[in-house]
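Colleague: Any chance you could fold what I've pasted below:
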Amino acid sequence: MTVRRVKGLLVAVFSVFALSVATSANAQEHHEGNETSHETREHLEDTKKEGETKFDANEVIFGHVMDAHEFHFFSWEGSDGHEHHATIPLPVILYSPTRGLSTFMSSAFEHGHKEVNGYKLEENHIVPVDENEKVYDLSMTRNVVQMIIALTILVLLMTSVAKRYKQGQGTTKAPTGFQNAIEPVIMFVRDEVAKPNLGHKYKKFMPFLLTVFFFILINNIFGLIPGSANVTGNIAFTAVLGTISLLVINFSGNKHYWGHIFNPPVPMGVKLIMIPVEILSIFTKAFALIIRLFANMLAGHIIIICLVSLIFIFSGISKVAGVGFSPISVAFAAFIYVIEVLVAFIQAFIFTNLTAVFIGQAVEEGHHGEHKDGHVEDTLAPTEPVII
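Modeller: As a prediction, this is how the structure comes out:
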């Protein structure tokens, strides 16, 4: 009940504030349109364009959630009047059939203001100056670098924990340190995800489920660090994970699983409808995994950046409005940020749990009462109560 009241209050505050701003802006525009001259209107348009160049919300939002050739933390205007950036440049690796292999650091582009070896940077994409030239970009982008870092951390942490178990710590005596923190998570995945959905076959799929869970979790947490890459909010990343799950699910499928797809236990007339639906369901399972993780992780980051960007947007209208809205924006952004920490764990669990559910459907045994004609006989014992 308290959560619903808080949500209702947040919606009401935003609605009233947006309505008041929109109304005042509309009234001001109408008033100025009646009283200002043509020259004044041109001056207002020039001022508006100048304000947009100072802060572009779209550039900030998509610059954070999209891939890039550097880690960008913040920017500031120096005493010389030029804008400076705190970044970590990444290596650029390009191959062109005409120019051959080109390697250099992304800082050589000077944030798109300079051309390097016949290449230029446009909207975080490296393109050749000659439009007819073909280039293959093999660069180490921030998504790639962050995935490598996450994978390295995952391997180091898990191998260190496994080494302690081999030494007897955690089996003959109580675990300590990081092992003590990670063991409840492993037990949770085993008892709440693997066993309920896979039954006695859970041990076979535990390494895969644990790898998926911790790999997604580490990348989710890394994505919350300012200046880092939102890897799990990238459709390419989730598409690869979904494809891997799709392969594991279908290669683990038994005769009963494939029989229900190509010969569902329904009357012959209905089979013509059910077979295409069952074949389509093979891919919709992976599609659900891909979109669910991608959409949830991307939406949270966009909301946080939008809330912070509102400070600069209102500052462009009026400094008083910008300063007055700053505490509200920061408070809401901090609130969403805390929720995103929870979402990082929840989405890792949901992806792993749904994967286990789909694998369990593929490996479950057939019913003993199922006949060759596609009908299923009631196999309940006479004394067993039927719960409807």
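Colleague: When you work out contacts or count neighbours from here on, use the C-alpha atoms and nothing else.
Modeller: Will do.
Colleague: residues near Val231, how many?
Modeller: For Val231, the count of nearby residues is 26 (other C-alpha atoms under 10 Å).
Colleague: What of Glu364?
Modeller: With other C-alpha under 10 Å as criterion, Glu364 counts 17.
Colleague: For it, give me its contacts.
Modeller: Neighbour list for Glu364: Leu198, Asn254, His256, Tyr257 [criterion: C-alpha atoms under 8 Å, 6 or more residues apart in numbering].
Colleague: distance of it from His256?
Modeller: Distance from Glu364 to His256, counting by C-alpha to C-alpha, to the nearest Å: 8 Å.
Colleague: Walking through the chain, point out its helices one by one.
Modeller: For the chain, applying DSSP state H gives helices covering 2-35, 38-54, 57-65, 142-166, 177-188, 195-198, 202-222, 235-251, 255-262, 268-317, 319-363.
Colleague: before we go on, could you also do this sequence so I can check it against the first one:
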Amino acid sequence: MVFSNKLAQFILVAVIASIPYFGFANPEAVNVSAANEVVAENSTAATQETEEFSATKLINSHIGDSHEFHIADWNGHPITFYLPVILWTNNGLEIFSSEKFHHDNKAEHFVDQNGQKLVRYNEIIFYADKFETLTQDQKDNGAFEFGARPLNFSITKNVFSMFMSAIVMFLIFLVVARSYKKNQLAPKGIAGFLEPLVTFVRDDIARPNIGEKKYAQYMPYLLTIFFFIWINNLIGLIPFFPFSSNLTGNIYFTFVLAFITFIVTSFSGNKQYWGHILTPPVPKALYPIMIPVEIIGMLTKPFALMIRLFANITAGHIIILSLISLIFIFETLAVSPISGAFVLFMLVLEMLVAALQAYIFTLLSALFIGQAVAEHDHH
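Modeller: Below is the predicted model:
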């Protein structure tokens, strides 16, 4: 029964966390990778010339989202794993493979779906006729040009990664639950590896910050976000398919996780918590000042959670890709040993950061919940 309750709460968190991607399939409007820019359907001999290397394009293509996985190049042709494009258009639901865009990300290739022409620009899908009416600034920041684009429910790289990590977590904890059911002695295998981590979250995060009486009811949520963030952080460090996504480096994703913590904290708040915010312990003449300050303080907590995770994960990816770019910028292999050594060092450091950021997010979430449920004695 306890496992079923935890599983239900985990599924709820995973589904809620997917909301920004169903509404804004890659809303960041990042640049497409250099490899996808070179290959186009109507390429000619002139366009086959080697483009000048751009570190910015390389970095943007890896830290941003995409409708496909670029796996490798073979004899000048990209090997790609295409993801489904799911759109709600003026003519209803449209589902097709991203292969139809032929790697075009500059709105040069049209996709005709039931009489509607669609184009893709910086990973944002637009109606072709309305796209032409936009200014360049609107095109570059087209994520919120809702009148010029269909609703995008596509399975992008980040959505694919999120589902994959959710499935991995489900399978892992299903195996662990069965292991404990069969074996009443010391845990073995995966259960033996995870038990110290679960105990750590319980004894070093939940109990000290939430309290002995109420920590147990928040353990499913804390365990879910700890392992969910950690696994996705590690997935982002693996540079090949089906990994390599930057889910936790997407500010919309971190916003939803922080918003869930805010909702849990707000609904868990007792009378003393809300009383301190709405009727702060100051003279009533100061209420017009102190109440807004208290409300702003309440809102800055999830904002700090959102920015901290997003900034740390994204910064790590940018540093690693910048070090790799040095080889192409200097156009000499003499730099590669130095660059490779620094990349290896940063990868090891990022593995530590991956666990550390999961710990910090979980710790702060427990701290905020603990402040909301704490009971104070007034004498």
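Colleague: hang on, the earlier thing: turn the helices of structure 1 into a markdown table, including distance to His72 of structure 1.
Modeller: Compiled in a markdown table, the helices of structure 1 are given as follows (distance: least, C-alpha to C-alpha, whole Å):
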| stretch | distance to His72 of structure 1 |
| --- | --- |
| helix 2-35 | 30 |
| helix 38-54 | 18 |
| helix 57-65 | 8 |
| helix 142-166 | 10 |
| helix 177-188 | 31 |
| helix 195-198 | 42 |
| helix 202-222 | 14 |
| helix 235-251 | 20 |
| helix 255-262 | 48 |
| helix 268-317 | 14 |
| helix 319-363 | 19 |
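Colleague: Same list, these, but as TSV with mean neighbour count please.
Modeller: Shown next, in TSV, are the helices of structure 1 (neighbours: other C-alpha atoms under 10 Å):
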stretch	mean neighbour count
helix 2-35	11
helix 38-54	12
helix 57-65	15
helix 142-166	16
helix 177-188	13
helix 195-198	19
helix 202-222	19
helix 235-251	18
helix 255-262	16
helix 268-317	17
helix 319-363	18
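Colleague: now for those, which one comes closest to Ser228 of structure 1?
Modeller: When the helices of structure 1 are compared for distance to Ser228 of structure 1 using C-alpha to C-alpha, the nearest one is helix 202-222, at 6.8 Å.
Colleague: Mind reading off the mean deviation between that closest one and structure 2?
Modeller: Helix 202-222 of structure 1 differs from its equivalent in structure 2 by a mean of 0.6 Å after superposition (mean C-alpha distance after the TM-score superposition for structure 1).
Colleague: Need the contact partners of that helix.
Modeller: By C-alpha under 8 Å, 6+ apart, the residues outside helix 202-222 of structure 1 that reach it are 146-147, 150-151, 154, 186, 189-190, 194-195, 228-232, 297, 341, 344-345, 348-349, 351-352, 355-356.
Colleague: cutoff 6 Å now
Modeller: By C-alpha atoms under 6 Å, 6 or more residues apart in numbering, the residues outside helix 202-222 of structure 1 that reach it are Ala194, Lys195, Ala344, Ala348, Thr352.
Colleague: chain center to stretch 218-226 of structure 2: distance?
Modeller: The chain centre lies 17 Å from the centre of stretch 218-226 of structure 2; the measure is C-alpha atoms, centre = their mean, to the nearest Å.
Colleague: what's the matching range in structure 1 for that stretch?
Modeller: Across structure 1, the stretch matching stretch 218-226 of structure 2 (TM-score structural alignment) is residues 205-213.
Colleague: corresponding residue for Phe332 of structure 1 in structure 2?
Modeller: Matched across to structure 2, Phe332 of structure 1 falls on Phe342, judged by TM-score structural alignment.
Colleague: Asn117 of structure 1: how many residues sit nearby?
Modeller: Here the count is done by other C-alpha under 10 Å, and Asn117 of structure 1 has 11 residues near it.
Colleague: Then Ala148 of structure 2?
Modeller: Neighbours around Ala148 of structure 2, by other C-alpha under 10 Å: 20.
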